[in-house]
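Engineer: Provide a 3D model corresponding to the input given below.
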Amino acid sequence: MSEADTPPVVRAGLLQSTLILLPAEEKVANVFAGDTVDWVFDGGHLASRFISIKPKLANSTTDVHIVSDHGNEYTLQLREVSGDEDPHFDSKIFIAPGDKAAKDRLAELPVFVPAAELDKVKQEAAAAKAAEAATLKAEKTQEEAYRSQYPGSLRFDYTWDKSKGKELGLQEIWHDDKFTYLRGQFQETPALYEVKDKKPSLINFDFSNGLYTVPKQLDNGYLAIGKQKVDFHRTGEAR
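Structural biologist: Sure thing, here's the model as predicted:
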């Protein structure tokens, strides 16, 4: 069907469901119904290509305008037919785009996110954000406990580009009398280099749960993954 065509008439039975099916490539993004008192419109709780319509009043009429996630629009006229001489009704209606532009849109990426999917994405994002906040809080608590346990031996006296560090996942660097520690949330484990006399060299370290433990004090070095790099330097002044 084309947006310019006269809307086709769908024959509906009193208190009977008629199922409207969009093309397999599309999902329902929104539904605009003329009469929502005498007609029931149900698209389900999850985004799909299906809409169920059901008239509650004999001889009633209305229309429905459907917008798909690909931006196609379909309009149908609905008529309850139980009072007709021929009371048969349509149990299923298959919709197909009627012009080339609408057909071409089926091959493209969706332009709308159905409300049900958007709510799901928002919930997942909120859950991920809450989980990240809980992880950061736990790490901060652990760090504070570590600081209080060893107040005289820990030194947080390193500096680095915080923007580059955030991109790589680096969160904190400190040392005690024997070791240097680097903590972060890394997508993959960066290589760790020590820089002496402006010459970098790979060094030995232990890595577990986002924590590097280096068996020496580092004055200068950097973390690197591919072209991403974060230099760090010891200032000698505790932060």
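Engineer: make it CA atoms for all contacts and neighbour counts henceforth
Structural biologist: OK.
Engineer: all helices of the protein, in order?
Structural biologist: For the chain, the helices defined by DSSP state H cover 100-106, 115-149, 162-168.
Engineer: will you turn those into a markdown table that also has distance to A33?
Structural biologist: Shown next, in a markdown table, are the helices of the chain (distance: least, CA to CA, whole Å):
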| stretch | distance to A33 |
| --- | --- |
| helix 100-106 | 22 |
| helix 115-149 | 17 |
| helix 162-168 | 48 |
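Engineer: out of the ones you listed, nearest to T18?
Structural biologist: Among these, the nearest to T18 by CA to CA is helix 115-149 (22.0 Å).
Engineer: can you redo the helices of the chain as JSON lines with mean neighbour count and distance to D35?
Structural biologist: Shown next, in JSON lines, are the helices of the chain (neighbours: other CA atoms under 10 Å; distance: least, CA to CA, whole Å):
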{"stretch": "helix 100-106", "mean neighbour count": "14", "distance to D35": "27"}
{"stretch": "helix 115-149", "mean neighbour count": "13", "distance to D35": "21"}
{"stretch": "helix 162-168", "mean neighbour count": "15", "distance to D35": "53"}
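Engineer: so which of those helices comes closest to D177?
Structural biologist: When the helices of the chain are compared by CA to CA, helix 115-149 sits nearest D177, at 13.7 Å.
Engineer: so how far is the closest one off the chain centroid?
Structural biologist: In terms of CA atoms, centre = their mean, to the nearest Å, the centre of helix 115-149 is set 16 Å apart from its chain centre.
Engineer: Then stretch 41-58?
Structural biologist: The chain centre lies 27 Å from the centre of stretch 41-58; the measure is CA atoms, centre = their mean.
Engineer: Which positions within it qualify as buried?
Structural biologist: Using 16 or more other CA atoms under 10 Å as the test for burial, stretch 41-58 gives 41, 43, 47-56, 58.
Engineer: measure that stretch end to end?
Structural biologist: One end of stretch 41-58 sits 16 Å from the other (CA to CA, to the nearest Å).
Engineer: ok, residues contacting it?
Structural biologist: 12-24, 26-29, 33, 38-40, 80-83, 114-117 (CA atoms under 8 Å, 6 or more residues apart in numbering).
Engineer: returning to that earlier point: go through the helices of the chain and name the closest to S208.
Structural biologist: Among these, helix 115-149 comes nearest to S208, with 13.7 Å by CA to CA.
Engineer: So which elements touch that closest one?
Structural biologist: With contacts taken as 3 or more CA pairs under 8 Å, 6 or more residues apart in numbering; DSSP states H and E, helix 115-149 sits against no other helix or strand.
Engineer: Can you name the residues that contact H70?
Structural biologist: E26, K27, R105, L106, E108, L109, P110, V111, F112.
Engineer: Please give the structure of this sequence too, so both can be compared:
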Amino acid sequence: MRWSGLRAMTTATAILVTAGSPAVGTAQTGGVREVSATERGVIPLQTRLRYTTMVVLPDGEEILDVLCGDRDFWVISATHNIAHVKPARAGAETNLNLVTSSGAIYSFMLTEKSSPPDIKVYVQSEEGVPAGKPKYYSAAQVEALEAQIEELQAAARDQARHAEEAIAAYRQEYPARLQFPYGQPKYEKPFFVRSMWHDGEFTYLKTDATELPALYELKDGKPSVVNFQVREGTYVVPKVLDRGYLALGNQRFTFEQQER
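Structural biologist: So this is what the prediction gives:
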């Protein structure tokens, strides 16, 4: 009989303890809230010793600077768009400003009390205010940009070096490409041709003529007009000519490759 009474008392005590124990999920849910930030508003944060309050700013924000009125009794850290706030003294009060890359400044009033604290606070942007372009950049973003610029500059230097090497090689190789198969021309008026040659791609006629003649190419005995450019007294033809002539009125200067 005595044993039965003790069992009944133990069972009743266990029921009371179970009923009085709060669920952890409920306590966490109670510490979560959403607030709307305004340009001139200050958001109150309720903190508590041995608790950390997480502040989540809108997506896309990047916290660049943390300004706290009392660094001695408040431990604050920030990364990306999340800040963690933890008091180090009972009854401590101070203000907090979070400066972001968009140029927005989020202001908070921090208070430590024994009442239930804010565990997680989601900050929403002011309605109707569009997100602007970033006004500030983090050190990591600046370093990444500097690294990209350095890579581009290095690539540009490499390209310039390769171009200089190619030009030097071309200049060294070019004289060997010059061919003079047209023989030594007669220096006679009105054409005054000093020399004629080609480099495998272009034909050149060096002349002192004061009047510009027409240039013809002969193929299968039929003449056809050939366009050319004049560069400092040199006629530059964009092809290698085999046979042809210069014409000025009734006068002609004929040429033909002698070596094949």
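Engineer: re earlier: nearest to T180 of the first structure, of the helices of the first structure?
Structural biologist: Minimum separation from T180 of the first structure across the helices of the first structure (CA to CA) falls at helix 115-149, 14.1 Å.
Engineer: From the contacts of H70 of the first structure, list the buried ones, please.
Structural biologist: Looks like those have E26, K27, R105, L106, P110, F112 buried, using 16+ other CA under 10 Å.
Engineer: contacting residues around the third one?
Structural biologist: Contact analysis of R105 of the first structure by CA under 8 Å, 6+ apart lists H70, G71, N72.
Engineer: for the buried residues of stretch 41-58 of the first structure, which one is nearest F179 of the first structure?
Structural biologist: A47 (54.4 Å).
Engineer: ok, back up a step: go through the buried residues of stretch 41-58 of the first structure and name the one nearest A133 of the first structure.
Structural biologist: A47 (30.2 Å).
Engineer: I'd like the buried ones among the contacts of H70 of the first structure written out as TSV, with distance to A145 of the first structure added.
Structural biologist: Below are these laid out as TSV (distance: CA to CA, whole Å):
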residue	distance to A145 of the first structure
E26	54
K27	52
R105	58
L106	57
P110	49
F112	48
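Engineer: and of these, the nearest to D5 of the first structure?
Structural biologist: Within those, proximity to D5 of the first structure (CA to CA) peaks at R105, which comes in at 18.2 Å.
Engineer: Tell me how far the closest one lies from V28 of the first structure.
Structural biologist: To V28 of the first structure, R105 of the first structure is 14 Å away according to CA to CA.
Engineer: repeat for E194 of the first structure
Structural biologist: 57 Å.
Engineer: more neighbours, these two?
Structural biologist: Neighbour count, other CA atoms under 10 Å: between E194 of the first structure and V28, V28 has more, with 26 against 19.
Engineer: residues contacting the corresponding residue of the second structure for the more buried one?
Structural biologist: Alignment note (TM-score structural alignment): V28 of the first structure maps to I63 of the second structure. For I63 of the second structure, the contact set (CA under 8 Å, 6+ apart) comprises A78, T79, H80, N81, I82, L98, V99, T100, S101.
Engineer: dump the residue contacts of the closest residue to E194 of the first structure other than its chain neighbours.
Structural biologist: The shortest distance from E194 of the first structure to any non-neighbouring residue, by CA to CA, 6 or more residues apart in numbering, is to G221 (4.1 Å). By CA under 8 Å, 6+ apart, the contact list for G221 of the first structure reads L192, Y193, E194, V195, P200, D231, F232, H233.
Engineer: which among those gets closest to Y158 of the first structure?
Structural biologist: For these, the minimum distance to Y158 of the first structure (CA to CA) is 5.4 Å, reached by H233.
Engineer: The closest one reaches E194, doesn't it?
Structural biologist: No. H233 of the first structure is not in contact with E194 according to CA atoms under 8 Å; the separation is 10.2 Å.
Engineer: Mutual contacts of these two, please.
Structural biologist: Residues touching both H233 of the first structure and E194 by CA under 8 Å, 6+ apart: N220, G221.
Engineer: Please tabulate the contacts of I63 of the second structure in CSV and include distance to Q172 of the second structure as additional columns.
Structural biologist: Putting those into CSV (distance: CA to CA, whole Å) gives the following:
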residue, distance to Q172 of the second structure
A78, 62
T79, 59
H80, 57
N81, 61
I82, 63
L98, 64
V99, 61
T100, 59
S101, 55
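Engineer: Okay, and which of those residues map to strands?
Structural biologist: A78, T79, I82, L98, V99, T100 (DSSP state E).
Engineer: Between its first and last residues, how far does stretch 96-104 of the first structure reach?
Structural biologist: Note: stretch 96-104 of the first structure ends 12 Å apart using CA to CA.
Engineer: Centre of the chain to that stretch, how far?
Structural biologist: 29 Å.
Engineer: And for stretch 194-202 of the second structure?
Structural biologist: Taking mean C-alpha positions (CA atoms, centre = their mean), stretch 194-202 of the second structure and its chain are 48 Å apart.
Engineer: go on, stretch 228-239 of the first structure?
Structural biologist: Relative to its parent chain, stretch 228-239 of the first structure has a centroid offset of 35 Å by CA atoms, centre = their mean.
Engineer: coming back round to it: which one among the buried residues of stretch 41-58 of the first structure gets closest to T135 of the first structure?
Structural biologist: Closest approach to T135 of the first structure among the buried residues of stretch 41-58 of the first structure (CA to CA): A47, at 32.6 Å.
Engineer: Starting from A128 of the first structure, give me the distance back to the residue most central in space within the first structure.
Structural biologist: For the first structure, the residue sitting closest to the mean C-alpha position, by CA atoms, centre = their mean, is V121 at 4.6 Å. Distance, V121 of the first structure to A128 of the first structure, using CA to CA: 10 Å.
Engineer: One more: S17 of the first structure?
Structural biologist: For S17 of the first structure, the distance to A128 of the first structure equals 40 Å [CA to CA].
Engineer: same check, this time on L14 of the first structure
Structural biologist: 46 Å.
Engineer: likewise N59 of the first structure?
Structural biologist: Distance of N59 of the first structure to A128 of the first structure, computed by CA to CA: 51 Å.
Engineer: Strands of the stretch 101-250 of the second structure, start to end?
Structural biologist: For the stretch 101-250 of the second structure, the strands defined by DSSP state E, counting those that start in this stretch occupy 105-112, 120-124, 193-198, 203-207, 214-219, 222-225, 229-231, 234-237, 243-248.
Engineer: okay if I get the ones you listed as JSON lines plus distance to I43 of the second structure and mean neighbour count?
Structural biologist: Shown next, in JSON lines, are these (distance: least, CA to CA, whole Å; neighbours: other CA atoms under 10 Å):
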{"stretch": "strand 105-112", "distance to I43 of the second structure": "4", "mean neighbour count": "20"}
{"stretch": "strand 120-124", "distance to I43 of the second structure": "9", "mean neighbour count": "18"}
{"stretch": "strand 193-198", "distance to I43 of the second structure": "83", "mean neighbour count": "19"}
{"stretch": "strand 203-207", "distance to I43 of the second structure": "82", "mean neighbour count": "20"}
{"stretch": "strand 214-219", "distance to I43 of the second structure": "87", "mean neighbour count": "17"}
{"stretch": "strand 222-225", "distance to I43 of the second structure": "86", "mean neighbour count": "12"}
{"stretch": "strand 229-231", "distance to I43 of the second structure": "77", "mean neighbour count": "12"}
{"stretch": "strand 234-237", "distance to I43 of the second structure": "79", "mean neighbour count": "19"}
{"stretch": "strand 243-248", "distance to I43 of the second structure": "91", "mean neighbour count": "18"}
